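**Student:** The amino acid sequence is not available; the structure is as follows:
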């Protein structure tokens, strides 16, 4: 890995501490009052810089006067030459302006407030739900290393997903300094089965960063801004408002519909592929200074064309179903959040084992159904038991391993998946080489002994 961009600032801070504070004797300064010597040093530097500027100005004036006195004629000729050159430069600038004028602002006569109002009325600019990233409950995958030793690539844990969302979404959008120095990520894809919290993560990004949320899902833009000119106007307005009021998140829900291999007959009237050709253009228009993130969510990524899909989305995050450790924490915290009391009578471990394959959405739905106001009041006399939650689960269909495997297989075909596979293969090959070298050395030692 390349060294962090922030390493230099940390080193500078460390050096200043070593130079100034490490060996400083402050036995006299028990009350931690101001240090007059430090203030004097700082003020000396300021005075030096001010005096230097004044001296430089005086020297420049003297030099100018000397040049004028010595060679006035040459200076006049130089001035006339500069004027001619200035006219040429102006002509060139005019030519450049003419070229730039081709990219016209379609809404130059309108204010940002009016455009904002229009997007809200059309339902393209929506209010993000107040959800914190910490509300996305999960736990680390404790079996990850053991599975890797057995050459089985595990699914990422829910805390891994949360960390990636913070790295690619929250930090670059929330901090301008991080956005400048960190690698530029313009688009992000969250892929996973329904109910694992993809939409929640989108809203969490907006809540944590205070970003505006634009909804450009195929279902949401259906019938709005018809025609090519209408589509161009819509994207222009969205980008203009997103730039002016950044940070902004452009969310495309069920984004596989935009990149359908074959559009189902029932969805042809909706024109789901309207944005297919426009999305790469939008990514090109986004500049490094723009704190705008395009986030796509999908539960069926294998229905989309892989090449065009991967061209648009730089980073792909697989959002898995929760494992045992995450389910244990989920059951416990969600029950407590809905007014439930976890006692010894409630076997949370049993619930976590039974609900293998069920998502966070299923667990929340079950808890809401069981913990009614009446049941919450009855807890003092009748504590909660695991059996109360089972009947509600029986009517729900879990996410089976086959479905999870299809997601893994699809991810393996993507450029990111291929890179990851190569990296893992390289690591394994290195280990095998090391083992071979060790065996060779041991064999040589045995021969010498003989």
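**Tutor:** Alright, I've got the coordinates. These numbers come from a predicted model, not from an experiment.

**Student:** rest of the way, CA atoms for contacts and neighbours
**Tutor:** Fine.

**Student:** Can you list the residue ranges for strands in the stretch 51-200 of the chain?
**Tutor:** Taking DSSP state E, counting those that start in this stretch as the test, the strands found in the stretch 51-200 of the chain are 125-126, 187-191.

**Student:** try the stretch 301-450 of the chain
**Tutor:** Under DSSP E, counting those that start in this stretch, the stretch 301-450 of the chain gives strands at 315-318.

**Student:** which non-adjacent residue is nearest residue 400?
**Tutor:** residue 357 (6.0 Å; C-alpha to C-alpha, 6 or more residues apart in numbering).

**Student:** Surely the one you found touches residue 403?
**Tutor:** No - Residue 357 lies out of contact with residue 403 (C-alpha atoms under 8 Å); the separation is 10.3 Å.

**Student:** Now do the contacts for residue 421.
**Tutor:** Residue 421 makes contact with residue 412, according to C-alpha atoms under 8 Å, 6 or more residues apart in numbering.

**Student:** Next one: it from residue 153, what distance?
**Tutor:** 9 Å (C-alpha to C-alpha, to the nearest Å).

**Student:** Please apply the same query to residue 313.
**Tutor:** Taking C-alpha to C-alpha, one finds residue 313 at 23 Å from residue 153.

**Student:** Mind checking which of these two has more residues around it?
**Tutor:** Set residue 313 next to residue 153 and count neighbours by other C-alpha atoms under 10 Å: residue 313 wins out with 20 against 15.

**Student:** so what's the more buried one closest to, chain neighbours aside?
**Tutor:** Here the residue nearest residue 313, using C-alpha to C-alpha, 6+ apart, is residue 187, at 5.0 Å.

**Student:** Confirm for me that that neighbour is in contact with residue 315.
**Tutor:** Yes - using C-alpha under 8 Å, residue 187 is in contact with residue 315, at 6.7 Å.

**Student:** Of the two, which one has the most company?
**Tutor:** residue 187 (22 against 17).

**Student:** residue contacts, that one?
**Tutor:** Neighbours of residue 187 in contact, by C-alpha under 8 Å, 6+ apart: 283, 293-296, 312-315.

**Student:** Which residue is the nearest non-sequential neighbour of residue 257?
**Tutor:** residue 272 (5.6 Å).

**Student:** Tell me the secondary structure of the one you found, please.
**Tutor:** coil (DSSP: H, G, I helix; E, B strand; the rest coil).

**Student:** Settle this for me: it is touching residue 255, isn't it.
**Tutor:** No - the criterion here is C-alpha under 8 Å, and residue 272 misses it with residue 255 at 9.1 Å.

**Student:** More neighbours: the two, which one.
**Tutor:** residue 255 (28 against 24).

**Student:** how deep is residue 184 tucked in, by neighbour count?
**Tutor:** With other C-alpha under 10 Å as criterion, residue 184 counts 16.

**Student:** nope, residue 298 is what I meant
**Tutor:** So residue 298, with other C-alpha under 10 Å, has 23 neighbours.

**Student:** tell me the contacts of it?
**Tutor:** So residue 298 contacts 189-193, 253-256 (C-alpha under 8 Å, 6+ apart).

**Student:** here's the one I want to compare it with:
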């Protein structure tokens, strides 16, 4: 099977490279040869085992007649299985009996509690003018589930959006008073004995699990109970919520029937009262009332917000997918994994979490954040429902530093559909207003084929407004024409869509604005730094072994890590590919690698400019506050000398 898989992968690579596909006859012959080869190998293996068993030299064949220990083991296994079946039958009978006991003994009390909660909710939400009760929730919406057991409040605070008028007023006030100076951050003292903290939005679930363990198992001693049979009290506690849910559904049905009858009675009473009022009222009073109603001008109806028209409503999903795949927007992402992103921990990890201004994140922190923001919300429904909603992530840093690798690894780990909207991919394909239609099609496919990751490489090009700068990119169309429709589509991502927008940028400083519009657009920003000394040491070892080399004691990792300072991860990989040719790989055992083979390439290649590195580091980081300026804002601006 492994050989068949390798043949299939080679055929797929040839097809992607542009080779002519196999004919039907050639494909059938190749499939037959693979199947017949597999069956023949199985037959030969079976015959070889039979022959060794016949000669009594098969080390894998054991019989109970010849091996007493093996026979005893088989007897114990069969006995254990029979006891497990008996215990399971006994458990099912006990479950049925316990359920009947709960319905007989506690069912009436549960019914009264549910009915009392429903009656209280109906009376609280009853219309005082007409006397109508509120519509009872449908069974598809949960019925009285959220009336009897209201959902718990979230552990984090969700800020409400303010109106445009309030934002303008606050902006005027801020302009009049001047920019506020934030106070100097006070760093908490480190406590080495303090356990690691849990995120607030998962703390409640951790506490519930801890309470469940302490309630059921903490003080329980089962050492004398060797049979390990079921516990009747625990079984009842497990069945009690199921019985409660069954009774709640029965109460919901009776409540709906009663509400229908009450509604019919109230409607009949209202009709009778209206007929009586019409008979008693005089005709002239009716005419005056009509005139007064005609004189009063009706208020103009409120304008509804415009909704984006779905231009692809009449097309099928298959046709949309075929068009985007033909244009190269929906792509088959390469088989990359997070293990390929070589990362090491940093000794400044805790200090970085408290004061992220002066330190770069370590590569392990970058990998962890990429998994938390781009993979967990798409894969886990629990994380998607309880964690803060994130719909856009920006990976920025130097070129050839592993940003695309993280995106491809996130796609493969989450099993997501990969949609590439980079300017190089969409350039010259959708002119004019067709760009908006293309973005609507892409995000529609992303929602239908969720989980999906929409990726834009070089996302800063969408925000550049300088015409001279746009010409340097060498594109046929202006990249910033996708900005407005893309912002609308990303803002339209809602919880439950399981769509993530990921942007990568090697020069985010090109985007205009202070603060940059690119930084404000994304919910989360992850800086991918250049590898430090420890990471470069691990990187050299991993890349040399990945490309067929071997690191021995003669290869000084510390020296080459120091020499390669200022080079990105991709540049180090290029050095390894250039040195480890097919000819050099064959001589690795007899002639081990030395650092002199790499240093010539390193010296011939220019490292990254330290100024570019500093600009990337300080692009989206919060600026440190001077303590003197925080206490005296006038001194920071530069007051007049007395």
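**Tutor:** Perfect, I can see it now. Quick caveat, the model's predicted, so the values are computed rather than measured.

**Student:** Now the TM-score, please.
**Tutor:** The TM-score (TM-score structural alignment, normalised by the length of the first structure) is 0.79; 402 aligned residues with a C-alpha RMSD of 3.6 Å.

**Student:** re the thing from before, spit out the residues that contact residue 272 and residue 255 of the first structure alike.
**Tutor:** residue 218.

**Student:** so which strand or helix has the equivalent of residue 207 of the first structure over in the second structure?
**Tutor:** When the second structure is aligned by TM-score structural alignment, residue 207 of the first structure is paired with residue 412. Assigned by DSSP states H and E, residue 412 of the second structure belongs to helix 403-414.

**Student:** The next helix or strand after that helix vs the first structure, average offset?
**Tutor:** Elements were assigned by DSSP H and E; along the chain past helix 403-414 of the second structure, the next helix or strand is strand 417-420. Mean deviation of strand 417-420 of the second structure from its aligned counterpart in the first structure after superposition (mean C-alpha distance after the TM-score superposition for the first structure): 1.3 Å.

**Student:** Who are the packing partners of strand 417-420 of the second structure?
**Tutor:** helix 434-448, strand 452-457 (3 or more C-alpha pairs under 8 Å, 6 or more residues apart in numbering; DSSP states H and E).

**Student:** more neighbours, residue 357 and residue 403 of the first structure?
**Tutor:** Remark: of residue 357 of the first structure and residue 403, residue 357 carries more neighbours, 21 against 12, as counted by other C-alpha under 10 Å.

**Student:** what about the match of residue 207 of the first structure, distance to residue 371 of the second structure?
**Tutor:** Applying C-alpha to C-alpha to residue 412 of the second structure and residue 371 of the second structure gives a distance of 12 Å.

**Student:** Average separation of the helix holding residue 412 of the second structure from the aligned part of the first structure, please.
**Tutor:** Mean for helix 403-414 of the second structure is 1.1 Å (mean C-alpha distance after the TM-score superposition for the first structure).

**Student:** Need the contact partners of that helix.
**Tutor:** 333-338, 341, 367, 370-371, 374-376, 378-379, 395-397, 417-418, 451-453, 455, 502, 504, 528.

**Student:** repeat for stretch 395-410 of the first structure
**Tutor:** 155, 192-193, 301-302, 318, 320-321, 356-359, 362.

**Student:** let's see it at 10 Å
**Tutor:** 153-155, 191-195, 299-302, 306, 318-321, 355-359, 362, 366, 411-412, 417 (C-alpha atoms under 10 Å, 6 or more residues apart in numbering).

**Student:** Could you do stretch 51-67 of the first structure as well?
**Tutor:** Contacts with stretch 51-67 of the first structure, where a contact means C-alpha under 10 Å, 6+ apart, come from 45-49, 68-69, 72, 74-75.

**Student:** Next: stretch 167-176 of the first structure.
**Tutor:** 133, 161, 163-166, 177-188, 201-202, 204-211, 246-249, 289-295, 315.

**Student:** make it 6 Å
**Tutor:** The contact list for stretch 167-176 of the first structure (C-alpha atoms under 6 Å, 6 or more residues apart in numbering) reads 178-179, 205, 209, 247, 291.

**Student:** Distance to residue 398 of the first structure and neighbour count for those residues - can I get that in CSV?
**Tutor:** Converted to CSV, those look like this (distance: C-alpha to C-alpha, whole Å; neighbours: other C-alpha atoms under 10 Å):
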residue, distance to residue 398 of the first structure, neighbour count
178, 39, 16
179, 39, 19
205, 27, 29
209, 33, 19
247, 37, 22
291, 38, 26
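
**Student:** and of these, the nearest to residue 378 of the first structure?
**Tutor:** Using C-alpha to C-alpha, residue 205 comes nearest to residue 378 of the first structure of the contacts of stretch 167-176 of the first structure, at 37.8 Å.

**Student:** Which residue in the second structure aligns with the residue nearest to residue 257 of the first structure?
**Tutor:** By TM-score structural alignment, residue 272 of the first structure lines up with residue 479.

**Student:** And its match, how far from residue 323 of the second structure?
**Tutor:** 21 Å.

**Student:** circling back: are any of the contacts of stretch 395-410 of the first structure buried, and if so which?
**Tutor:** 155, 191-195, 299-302, 306, 318-321, 355-359, 362, 366, 411, 417 (16 or more other C-alpha atoms under 10 Å).

**Student:** before we move on, back to that, so which of the contacts of stretch 51-67 of the first structure are in helices?
**Tutor:** 45-49, 68-69, 72, 74-75 (DSSP state H).

**Student:** What is the most widely separated pair among the residues you listed?
**Tutor:** 45 and 74 (40.3 Å).

**Student:** List the contacts of the equivalent of residue 566 of the second structure over in the first structure.
**Tutor:** Using TM-score structural alignment, the equivalent of residue 566 of the second structure in the first structure is residue 357. Residue 357 of the first structure sits next to 398-400 when contact means C-alpha under 6 Å, 6+ apart.

**Student:** What remains of those once you look at the second structure?
**Tutor:** With both residues aligned by TM-score structural alignment, their matches' C-alpha atoms under 6 Å, the contacts of the contacts of residue 357 of the first structure that the second structure also has are 398-399.

**Student:** from the contacts of residue 357 of the first structure, which is closest to residue 266 of the first structure?
**Tutor:** Of the contacts of residue 357 of the first structure, the one sitting nearest to residue 266 of the first structure (C-alpha to C-alpha) turns out to be residue 399, at 25.7 Å.

**Student:** And that closest one, what's its match in the second structure?
**Tutor:** Checking TM-score structural alignment: residue 399 of the first structure goes with residue 608.

**Student:** what's the answer for residue 300 of the first structure, then?
**Tutor:** Matched by TM-score structural alignment, residue 300 of the first structure corresponds to residue 507 in the second structure.

**Student:** Okay, the residue sitting nearest the centre point of the second structure and residue 352 of the second structure: tell me how far apart.
**Tutor:** Geometric centre of the second structure, nearest residue: residue 377, 2.5 Å, by C-alpha atoms, centre = their mean. Distance from residue 377 of the second structure to residue 352 of the second structure, counting by C-alpha to C-alpha: 25 Å.
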